[in-house]
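J.: A structural model of the following input is requested.
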Amino acid sequence: MVWPATHLICQHLASNSFNPGDCVLELGCGCGLAGITACLSRRSTLNQWVSTDMDERALDLCRENYAVNGISIDVADSVAKIESLRWGDENRIASILHELRKRYEDNGKLFDSLVGADIVYPSTCGQVLLDLLRTVDALLKPGGTFWLSFATRDGPRTPYRLLEVASETGFALDCFPPLDSSTANLMPPMLDSKLLILKRSVDARDRNAMIGYESCRIFPGMLLALDHLDSPSSDDDWDAPPLNDDTDG
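T.: Purely as a prediction, here's the structure:
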């Protein structure tokens, strides 16, 4: 089974190339579908794609799937590379950057983009989210983009936690527009998937504070829904504003 948010990131990777020569790192690669899509895309101009996960079984499956699809990994000139990484592990982050900088003979080299699909869940606590974005901050170059394909599973609660941690770590959140009208057909109705863009910003907190109102297309009605859920007079029959409204705001 492939989760809806993974479908969404793969559609984006197949339809949009990165800048020529870009180096991209994926967080939580799982079976490796996003990396396979990126490496085999006819539009791909990547110099390197590094797939990471903290689960060794997932990394073994990723290696197997890369091999089945004819993608060479972990050799001198290969685009694809697979690394173990637990978010927040400073030693592993340093090791990955060391290999990147050795390849490019550039002691200041960082990744041009980071990618993650279905890596944030209702069970993802605030500390893990903090470790995630601190890892992104350590690996991503100034001006780089973290592409996070995210599925809403618990109404407003996880989006709100994500926004809080993004503000704390200096990342402003935006949403990439749908690629086409068929995107919605890939998504089961209970999972509202969005391709989020996180970039460093000096006014991240102010920008993120604008997200969540009914007129905002990212998580419309989130703040109103949270207020209701936290209210002691909450009515179980009350219908929260839908989170999959694409109204521009």
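J.: C-alpha from now on. contacts and neighbour counts both.
T.: Noted.
J.: could you say what helices and strands the helix or strand hosting Leu25 packs with?
T.: Secondary structure from DSSP states H and E places Leu25 in strand 23-27. Packing partners of strand 23-27 (3 or more C-alpha pairs under 8 Å, 6 or more residues apart in numbering; DSSP states H and E): strand 48-53, strand 111-117.
J.: what inclination does it have with respect to strand 48-53?
T.: Orientation of strand 23-27 against strand 48-53 (axes from the mean of the first three to the mean of the last three C-alpha atoms, to 10 degrees) gives an angle of 10 degrees.
J.: The helix or strand that comes right after strand 23-27 packs against which elements?
T.: Next in sequence after strand 23-27, counting helices and strands by DSSP H and E, comes helix 33-40. Here helix 33-40 touches helix 4-15, strand 48-53, going by 3+ C-alpha pairs under 8 Å, 6+ apart.
J.: Export these to CSV and append columns for distance to Val136 and mean neighbour count.
T.: What follows is the helices and strands packed on helix 33-40, written out as CSV (distance: least, C-alpha to C-alpha, whole Å; neighbours: other C-alpha atoms under 10 Å):
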stretch, distance to Val136, mean neighbour count
helix 4-15, 17, 21
strand 48-53, 12, 24
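J.: Out of these, the one nearest Cys31 is which?
T.: Closest approach to Cys31 among these (C-alpha to C-alpha): strand 48-53, 9.7 Å.
J.: Off-centre distance for the closest one?
T.: 13 Å (C-alpha atoms, centre = their mean, to the nearest Å).
J.: Which residues outside it are in contact with it?
T.: If you take C-alpha atoms under 8 Å, 6 or more residues apart in numbering as the criterion, strand 48-53 is touched by 21-30, 32, 35, 39, 59, 78-86.
J.: And the strands in the chain?
T.: Taking DSSP state E, the strands of the chain run over residues 23-27, 48-53, 80-84, 111-117, 140-152, 171-175, 192-200.
J.: Reformat the ones you listed as TSV; add distance to Gln11.
T.: Formatted as TSV, the strands of the chain follow (distance: least, C-alpha to C-alpha, whole Å):
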stretch	distance to Gln11
strand 23-27	15
strand 48-53	17
strand 80-84	19
strand 111-117	12
strand 140-152	11
strand 171-175	15
strand 192-200	10
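J.: of those strands, which approaches His12 most closely?
T.: strand 192-200 (8.7 Å).
J.: how far off strand 171-175 does that closest one point, in degrees?
T.: Using the same axes, to 10 degrees: strand 192-200 against strand 171-175 is 140 degrees.
J.: List the buried residues of strand 192-200.
T.: For strand 192-200, burial by neighbour count (16 or more other C-alpha atoms under 10 Å) applies to Asp192, Ser193, Lys194, Leu195, Leu196, Ile197, Leu198, Lys199, Arg200.
J.: Here is the second sequence; please produce its structure so I can put it next to the first one:
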Amino acid sequence: MNLKPQIREIFIDNDKIVTISDQVFFQTGNDGVHQWESGIVLSRYLLSINPIGSILELGSGSGLAGITASKYTRSTNITMTDFNRTVLDNIQENILKNSARARVVYLDWRDVTTYTNPADIVIGSDLIYDGAPIQDLVRTILHHMNENGVCYIVMPDKRKMTPVFLEEAERAGLDVVAMELKDWFTCSPHRDVQKGFRDFAELTMRKYFLYTLTRKSNI
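T.: Predicted coordinates:
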């Protein structure tokens, strides 16, 4: 079994590639050094909307989405966050691999004061899992999203904690709109289709949903 990180080329689109260090096999607690399929879907969504404004990524993992935004969208102020030091180090290495313009910051959802700068766009993928601090996550989104900002969360289907998160978000004053992302968003992340789907098999095994969160209007 190869326990060393592998260098992967992730094809966000035919001519748009991000190179990452991916820990295929990992110990519990270092899940963030593994590239999850939701991050690929989120990266492609960002490419499709080509956002302007500052971006803050929660639970950045490999940094794929933030690096995609830096290299291939109009956003110029990108911050990637996590609370795991190993994950943060891996993100920094991946930023350097891609000559991306982004910064890496420690952020613990249980203490939003660990990083306090808000952003126009808050993003995240596969953040809602068994044992995730749901209320803390919602509080972090609210704290770090500008007054007129937006949050994009991509999740695979059949995660039992997702409805809990959505209920908590609405209770906290957020409007939520759900949309399935499919077809191009879930195609093979490699020119060699068989290799791509072998490395990221869940792209063909699950449905992926984008949850767009905004503050409820007081009008």
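J.: Kindly reformat the helices and strands packed on strand 23-27 of the first structure as JSON lines containing distance to Asn69 of the first structure.
T.: Shown next, in JSON lines, are these (distance: least, C-alpha to C-alpha, whole Å):
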{"stretch": "strand 48-53", "distance to Asn69 of the first structure": "15"}
{"stretch": "strand 111-117", "distance to Asn69 of the first structure": "20"}
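J.: what lines up against Ile55 of the second structure once you look at the first structure?
T.: Under the alignment (TM-score structural alignment), Ile55 of the second structure maps onto Val24 of the first structure.
J.: What of Gly124 of the second structure?
T.: Gly124 of the second structure maps onto Gly116 in the first structure, with residues paired by TM-score structural alignment.
J.: List the contacts of its match.
T.: Taking C-alpha under 8 Å, 6+ apart, we find Gly116 of the first structure in contact with Glu26, Leu27, Gly28, Cys29, Phe146, Trp147, Leu148, Ser149.
J.: from memory the second one sits against Leu114, does it?
T.: This points to Leu27 of the first structure. Yes. Applying C-alpha atoms under 8 Å, one finds Leu27 of the first structure in contact with Leu114, separated by 7.3 Å.
J.: The equivalent of Arg110 of the second structure over in the first structure and Asp180 of the first structure, how far apart?
T.: Taking TM-score structural alignment, Arg110 of the second structure has Gly88 as its aligned residue in the first structure. Going from Gly88 of the first structure to Asp180 of the first structure by C-alpha to C-alpha, to the nearest Å gives 36 Å.
J.: between the two, who's got more neighbours?
T.: With neighbours defined as other C-alpha atoms under 10 Å, Gly88 of the first structure and Asp180 compare such that Gly88 has more, 19 against 7.
J.: Identify the residue nearest the geometric centre of the first structure.
T.: Residue closest to the mean C-alpha point of the first structure, counted by C-alpha atoms, centre = their mean, is Leu148 at 2.0 Å.
J.: ok, now which ones touch the counterpart of that residue in the second structure?
T.: Using TM-score structural alignment as the criterion, Leu148 of the first structure maps onto Ile153 of the second structure. With contact taken as C-alpha under 8 Å, 6+ apart, Ile153 of the second structure is in contact with Leu42, Ile123, Gly124, Ser125, Asp126, Leu127, Leu210, Tyr211, Thr212.
J.: Cross-check the contact I'm expecting between the fifth one and Asp157.
T.: No. Here Asp126 of the second structure lies out of contact with Asp157, judged by C-alpha under 8 Å, at a distance of 10.2 Å.
J.: What's the match for Val18 of the second structure in the first structure?
T.: Aligned partner of Val18 of the second structure by TM-score structural alignment: none.
J.: what do you get for Arg139 of the second structure?
T.: By TM-score structural alignment, Arg139 of the second structure lines up with Arg134.
J.: for the residue nearest to its match when sequence neighbours are not counted, what are its contacts?
T.: Of all residues not flanking Arg134 of the first structure in the chain, Gly88 sits nearest, at 6.6 Å (C-alpha to C-alpha, 6 or more residues apart in numbering). Residues in contact with Gly88 of the first structure, defined by C-alpha under 8 Å, 6+ apart, are Asp131, Leu132, Arg134, Thr135.
J.: redo that, cut-off 10 Å
T.: Counting by C-alpha atoms under 10 Å, 6 or more residues apart in numbering, Gly88 of the first structure touches Gln127, Val128, Leu129, Leu130, Asp131, Leu132, Leu133, Arg134, Thr135, Val136, Ala138.
J.: on that earlier part again, of the contacts of strand 48-53 of the first structure, keep whichever come out buried.
T.: Buried subset of the contacts of strand 48-53 of the first structure (neighbour count, 16+ other C-alpha under 10 Å): 22-30, 32, 35, 39, 59, 79-86.
J.: If you count neighbours, what's buried in stretch 133-148 of the first structure?
T.: 133-137, 139-141, 144-148.
J.: tell me which of those is nearest to Glu99 of the first structure?
T.: Leu139 (12.3 Å).
J.: quick one on the thing from earlier: indicate which one of the helices and strands packed on helix 33-40 of the first structure is closest to Ile71 of the first structure.
T.: strand 48-53 (11.2 Å).
J.: so where in the second structure does that closest one end up aligned?
T.: Using TM-score structural alignment, strand 48-53 of the first structure corresponds to residues 77-82 of the second structure.
J.: Name the nearest residue to Leu46 of the second structure, sequence neighbours excluded.
T.: Using C-alpha to C-alpha, 6+ apart, the closest residue to Leu46 of the second structure is Ala69 (6.5 Å).
J.: Would you confirm that the one you found contacts Ala102?
T.: Yes. Contact criterion C-alpha atoms under 10 Å: Ala69 of the second structure and Ala102 qualify, at 9.3 Å.
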